[in-house]
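Participant: Sequence and predicted structure below; questions after.
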Amino acid sequence: MHRRTAISTAFGFALATAQAGQSVVLRYARFSATADDPRIHFPLALLRAALLAQGLEVEFQPAEWAMERTRAIKAVADGEIDFMWSSLGREIEQQLRPIRIPIYRGLIGQRIFIIHREREAEFARIQKLPDLARLTAGQGVGWVDTQILQAAGLKVVSNTYDALFKSLARGTIDYFPRGANEAPAEVAARATEFPELMVEPRLLLAYRSDNIFLVGRENTALAQRIEAGLLALHASGGYQRLFDAHPYVQKVLAEAKLAQRLRLEIPNPMLSDEDRRIPERFWL
């Protein structure tokens, strides 16, 4: 029996035999060396609620080291960690088992920009996509967003997530596109280290995308629990209540001011056919 199969079989047994009130430890991919990465709060709260709807109490344990997306995919596939969340896309869905229920209702594909404060006037002159194409975006290593932006004719360089903030501060990239649910919290979390960075106030680069949960391909037990729990939350209204009440989501939405932005639409050629069939009720 392969190592990953042995791990997922043992994990499936642990799930199946967990008693009421007994916690199961789930290990997840850690994407930043920052002690309190604001991006983890809503996905973990949502997954906790979904699994609790399935009668399963969980404890979440981050990976010991921060890892880039490519390394995280391998860690999940090899059973070193139990799950991750990442953007929809054919490539990752061929390597892992996707649970195709968007975590943020599409906010990940509503991209606003982190920029250097000294560049605000320059971005204020952008009116259409070719204007933006003259500048260079930064994206994380292995992110599917890199291919989406490049397919739209935009220039992109890749670096580690934490290094991209340093690149912005130094001026080696011009902007860092982030999900509307991410940018305000990320800038706030780094205000002391990078006071020169800000959220650009008027542009929105939009495409169909969102984060989903992914587990190892053999980890059927966990995938089924997550999917059933998320569907139950949506059916009961629990998901919408959590989305509407969660302080992280509501704070960043209030700060992002999406309705007031100039919207630049681009396609997402990286979606699988299954991604394109995700029901509209799961999107904003």
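Facilitator: Everything's here; your move. Residues are numbered from 1 along each chain as shown.
Participant: For the rest of this, base every contact and every neighbour count on C-alpha atoms.
Facilitator: OK.
Participant: Wait, A256 touches E182, no?
Facilitator: No. With contacts counted by C-alpha atoms under 8 Å, A256 stays clear of E182, the gap being 9.4 Å.
Participant: Tell me which of those two has more neighbours.
Facilitator: Neighbour totals were compared for A256 and E182, and A256 leads with 25 against 21 (other C-alpha atoms under 10 Å).
Participant: let's bring in a second model and compare:
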Amino acid sequence: MPIKPLLTVLLSVLASMGIWATPLPALADAAKIIRYPRLSAVVDPHGEYIMEILKQAVKSSGQPYQLQASDAPMQQARAIYELTSGMGGIDLLWTMTTDERENQLIPIRIPIDKGLIGWRLPLVTTANSNLLKDVKSVKDLAAFSAGQELDWPDVSILKSNGLPVRTSTSYEPLFNMLKGGRFDYFPRSVFEAQNEFDAHPNHDLHIDKNIILHYPSALYFFVSPREPKMAEDLQAGLEEMIRNGSFERTFQKYLQNPIRNANIRQRNIIVLRNPLLNADKMPLNRPELWFKP
């Protein structure tokens, strides 16, 4: 006899004997685990906001999901492998979207950051606080080198625009590399820069006040192809949050101050192409989902 019917018979017998009192329907309704990657960063610069959005999306979905972090930290490349693997250790990831990632995984095309991942403030050292004051164009910026993690899409985006990039195989060493002069600036999203500045008080960091980089992008939840129902449920949960206003309230709660402090309108905006993403796939017809300065 197959295992599940055998288990059902066994539990029924135990229940009739008074040994097992849990009703069988309750077993079927047991919460399904959503496994997500524990990130490798000492401090995840946007983790608190993302987790709040994810928890609310689960609750708004009306489904009995429970969230569980992976046992070991994972970098992006490893997390994507785990999502695509037939026996992978995680079910969900939040990351910048690309055409390749959308082909590999199930994208939930609601920009949980309202596109802020594509608005980049340069972190520099205090000694180089005025390094970028005369930068007015991509050509001007090409005189300086950026730092990025090797498996981030930003590497290809920056290089495709003619900007030099130095890479690290992991995230935390980038701050030592910046301090040591291995590269000139570390472009970080509007909602990452201040948190990273605060988390690294011994690295002589300074948030540049002169420019901001911009390219079309979005931070999505991606779900493993193994879990299409989970993707549908989370999409429904996020749509309900948008409908009832809780998405916008959470966005403002966490990101209103970083946006205000960025003073985007007072900066020179350096517009970059993003060759990794077909903009036609983005929900640009829904202006309520996007940040505009």
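Facilitator: That came through fine. Computed from a predicted model, the values in this text were never measured in an experiment.
Participant: Can you calculate the TM-score here?
Facilitator: Overlay of the two chains. TM-score (TM-score structural alignment, normalised by the length of the first structure): 0.85; 262 aligned residues with a C-alpha RMSD of 2.0 Å.
Participant: show me where the first structure has strands.
Facilitator: With DSSP state E applied, the first structure shows strands at 23-28, 57-62, 83-87, 97-99, 110-116, 136-140, 155-159, 176-179, 197-199, 203-206, 211-215, 262-265, listed in chain order.
Participant: can those strands go into a markdown table with extra columns for mean neighbour count?
Facilitator: Formatted as a markdown table, the strands of the first structure follow (neighbours: other C-alpha atoms under 10 Å):
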| stretch | mean neighbour count |
| --- | --- |
| strand 23-28 | 17 |
| strand 57-62 | 15 |
| strand 83-87 | 23 |
| strand 97-99 | 22 |
| strand 110-116 | 25 |
| strand 136-140 | 22 |
| strand 155-159 | 17 |
| strand 176-179 | 24 |
| strand 197-199 | 22 |
| strand 203-206 | 22 |
| strand 211-215 | 25 |
| strand 262-265 | 16 |
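Participant: Aligned counterpart of S86 of the first structure in the second structure, please.
Facilitator: Counting by TM-score structural alignment, S86 of the first structure lines up with T95 in the second structure.
Participant: An error on my part: the question was meant for L214 of the first structure.
Facilitator: Under TM-score structural alignment, L214 of the first structure pairs with F222 in the second structure.
Participant: you'd agree I148 of the first structure is up against E265?
Facilitator: No. With contacts counted by C-alpha under 8 Å, I148 of the first structure stays clear of E265, the gap being 11.6 Å.
Participant: related to what we said a few turns ago, format the strands of the first structure as TSV; extra columns: distance to D244 of the first structure.
Facilitator: Output for those, formatted as TSV (distance: least, C-alpha to C-alpha, whole Å):
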stretch	distance to D244 of the first structure
strand 23-28	25
strand 57-62	23
strand 83-87	21
strand 97-99	22
strand 110-116	18
strand 136-140	29
strand 155-159	33
strand 176-179	17
strand 197-199	23
strand 203-206	22
strand 211-215	18
strand 262-265	24
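Participant: picking up where we left off before, so for the match of S86 of the first structure, what's the nearest residue that isn't a sequence neighbour?
Facilitator: Excluding the flanking residues, the one nearest T95 of the second structure by C-alpha to C-alpha, 6 or more residues apart in numbering is L219, at 5.3 Å.
Participant: before we move on, back to that, does the match of S86 of the first structure touch Y220 like I think?
Facilitator: Yes. Counting by C-alpha under 8 Å, T95 of the second structure does reach Y220; the two are 5.9 Å apart.
Participant: Share the number of residues neighbouring E80 of the first structure, please.
Facilitator: Neighbourhood size, E80 of the first structure [other C-alpha under 10 Å]: 17.
Participant: Also Q150 of the first structure?
Facilitator: 14.
Participant: Looking for the alignment partner of it in the second structure.
Facilitator: So Q150 of the first structure corresponds to K159, using TM-score structural alignment.
Participant: Now for that match: which residues touch it?
Facilitator: By C-alpha atoms under 8 Å, 6 or more residues apart in numbering, K159 of the second structure lies in contact with V165.
Participant: hang on, the earlier thing: would you check that the match of L214 of the first structure makes contact with L93?
Facilitator: Yes. Between F222 of the second structure and L93 there is a contact under C-alpha under 8 Å: 5.2 Å.
Participant: Go ahead and confirm P38 of the first structure touches A185.
Facilitator: Yes. In this structure P38 of the first structure lies within contact range of A185 using C-alpha under 8 Å: 6.3 Å.
Participant: Please enumerate the helices of the second structure.
Facilitator: Using DSSP state H, the helices of the second structure run over 3-16, 24-28, 47-61, 76-84, 99-104, 138-141, 154-160, 173-179, 190-199, 228-244, 246-262.
Participant: Give me the contact list for stretch 28-38 of the second structure.
Facilitator: Stretch 28-38 of the second structure is contacted from outside by 64-74, 79, 89-93, using C-alpha under 8 Å, 6+ apart.
Participant: before we move on, the earlier item: isn't the residue nearest to T95 of the second structure right next to T98, touching?
Facilitator: No. Using C-alpha under 8 Å, L219 of the second structure is not in contact with T98; the gap is 9.8 Å.
Participant: burial count for the equivalent of F123 of the first structure over in the second structure?
Facilitator: If you follow F123 of the first structure across to the second structure using TM-score structural alignment, you land on L132. L132 of the second structure: 20 surrounding residues under other C-alpha under 10 Å.
Participant: How about the contacts made by the residue lying closest to L132 of the second structure once chain neighbours are set aside?
Facilitator: The shortest distance from L132 of the second structure to any non-neighbouring residue, by C-alpha to C-alpha, 6+ apart, is to N210 (6.5 Å). Contacts for N210 of the second structure (C-alpha under 8 Å, 6+ apart) come out as 132-133, 135, 266-268.
Participant: Can you tell me which of the residues you listed is nearest E149 of the second structure?
Facilitator: Within the contacts of N210 of the second structure, proximity to E149 of the second structure (C-alpha to C-alpha) peaks at L132, which comes in at 21.6 Å.
Participant: Let me see the contact set for the closest one.
Facilitator: 141, 208, 210-211.
Participant: now the match of Q150 of the first structure: how far from D99 of the second structure?
Facilitator: From K159 of the second structure over to D99 of the second structure the distance is 17 Å, taken as C-alpha to C-alpha, to the nearest Å.
Participant: Distance check, the aligned residue in the first structure for P122 of the second structure against G140 of the first structure.
Facilitator: Alignment note (TM-score structural alignment): P122 of the second structure maps to F113 of the first structure. Shown here: F113 of the first structure relative to G140 of the first structure, a distance of 14 Å by C-alpha to C-alpha.
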